[in-house]
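Chemist: my questions are about this predicted structure, shown below with the sequence.
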Amino acid sequence: MPEQVHERGPGQGEGAEAGQGRGGPLRAFGLAEVYNPSMVPTLQPGDQLVVQYGAAVRPGAVVVLRHPFRQDLLIVKRAVQRRDGGWWVQGDNPFVENDSREFGVVPEELVIARAWVRVRPPRGVQRSVAGVLSWVVSAVRPVRAERSLSSRLRAR
């Protein structure tokens, strides 16, 4: 089953293109929800991502893109390498191959946003200040490019 992302924003209902093509220092931000396990352990199903539309993509960045064969389906992958024709993308979960190993290079115009922050939803009700602080410390994390990505991919 393909990785699936539910996108919210910018402008609720305007879709992904609403944030593309905007210049200047302020670019559109939005939320995306992860539904499938292709990015485990980095992202879990249910995680929310704060994404920036039209942001520059660098190798190692986590991106939201349109599936090359089903462009109505949004997926989350790691941009591994720029190649002729676009980006080679892969999930972090070695057991899920719904990525460039299956569909090849993704054209650059299908990469719509870059993930900046992951928010993991709370499990259960947090009734104490300590519980809420514990959740905030563990749940809100920047999504960074993996430093050892190239060596990890060569080792496989």
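Modeler: Done, it's in.
Chemist: only C-alpha atoms from now on, for both contacts and neighbour counts.
Modeler: Fine.
Chemist: break down the chain into its helices, ranges please.
Modeler: 100-103, 129-139, 149-155 (DSSP state H).
Chemist: now the last one, how far from the centre of its chain.
Modeler: Right, the one you point to is helix 149-155. Mean-position distance between helix 149-155 and its chain equals 20 Å (Cα atoms, centre = their mean, to the nearest Å).
Chemist: cool, and the first one?
Modeler: The chain centre lies 17 Å from the centre of helix 100-103; the measure is Cα atoms, centre = their mean.
Chemist: for that helix, which helices and strands make contact with it?
Modeler: strand 86-90 (3 or more Cα pairs under 8 Å, 6 or more residues apart in numbering; DSSP states H and E).
Chemist: surely Arg66 and Leu73 touch.
Modeler: Yes. Between Arg66 and Leu73 there is a contact under Cα atoms under 8 Å: 5.8 Å.
Chemist: make TSV out of the helices of the chain and add distance to Arg120 and mean neighbour count.
Modeler: TSV is the format used below for the helices of the chain (distance: least, Cα to Cα, whole Å; neighbours: other Cα atoms under 10 Å):
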stretch	distance to Arg120	mean neighbour count
helix 100-103	26	13
helix 129-139	5	12
helix 149-155	23	10
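Chemist: in addition, the following structure is provided for comparison:
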Amino acid sequence: MPVRRVVVRGRSMSPTLSDGDTVLAVRRSPKAGDVVLVTWVSRPGQLSVKRAIRPDGTGWHVEGDFPEASTDSRDLGPARVHAVIRWRLRPRFGRV
């Protein structure tokens, strides 16, 4: 699917994104600094929204913007990036 709507859950991307925000994910190659939709080998069914920091082996090192509330590459290792988050649709429309 080239475009996907995703509802953010949790506080890990605060203040950039909040729990309950609806965002639009677009399938494209990430670059450092992008907000991305990811999975980890150890959690294949769980989609997460994180910030791409740097390529790491065959995946990406990703982190939440609010480290105290984030489980990310610091705990789980490199992530597989599925899409880049480009737009917030709700509660207020805008570019991420």
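Modeler: Here it is on my side, so go on. This is a predicted model, so every value here is computed, not measured.
Chemist: hang on, the earlier thing: more crowded one of Arg66 and Leu73 of structure 1?
Modeler: Neighbour totals were compared for Arg66 of structure 1 and Leu73, and Arg66 leads with 22 against 15 (other Cα atoms under 10 Å).
Chemist: any idea what that one aligns with in structure 2?
Modeler: Arg66 of structure 1 maps onto Thr39 of structure 2 when the alignment is built from TM-score structural alignment.
Chemist: and the contacts of stretch 67-87 of structure 2?
Modeler: Stretch 67-87 of structure 2 is contacted from outside by 10-13, 23-30, 34-42, 50, 56-64, 93-96, using Cα atoms under 8 Å, 6 or more residues apart in numbering.
Chemist: ditto for stretch 25-34 of structure 2
Modeler: 1-6, 36-37, 51-55, 81-87.
Chemist: Leu43 of structure 1 is nearest to which of the helices of structure 1?
Modeler: For the helices of structure 1, the distance to Leu43 of structure 1 is smallest for helix 129-139, at 10.9 Å, taking Cα to Cα.
Chemist: what's the match for Leu17 of structure 2 in structure 1?
Modeler: Per TM-score structural alignment, the equivalent position to Leu17 of structure 2 in structure 1 is Leu43.
Chemist: list the residues that contact that match.
Modeler: Applying Cα under 8 Å, 6+ apart, we find Leu43 of structure 1 in contact with 34, 37, 118.
Chemist: now, those that are in strands?
Modeler: Residues from those lying in strands, with DSSP state E as the criterion: 34, 118.
Chemist: can you give me the neighbour number for His6 of structure 1?
Modeler: His6 of structure 1: 13 neighbours (other Cα under 10 Å).
Chemist: pretty sure it contacts Asn36?
Modeler: No. Applying Cα under 8 Å, one finds His6 of structure 1 not in contact with Asn36, separated by 10.9 Å.
Chemist: enumerate every residue touching the residue mapped onto Val34 of structure 1 from structure 2.
Modeler: For Val34 of structure 1, the aligned position in structure 2 is Val8, judged by TM-score structural alignment. Shown in contact with Val8 of structure 2 (Cα under 8 Å, 6+ apart): 17-23, 49.
Chemist: filter those down to just the buried residues.
Modeler: 17-18, 21-23, 49 (16 or more other Cα atoms under 10 Å).
Chemist: now intersect those with the strands, please.
Modeler: Using DSSP E, the buried ones among the contacts of Val8 of structure 2 in strands are 22-23, 49.
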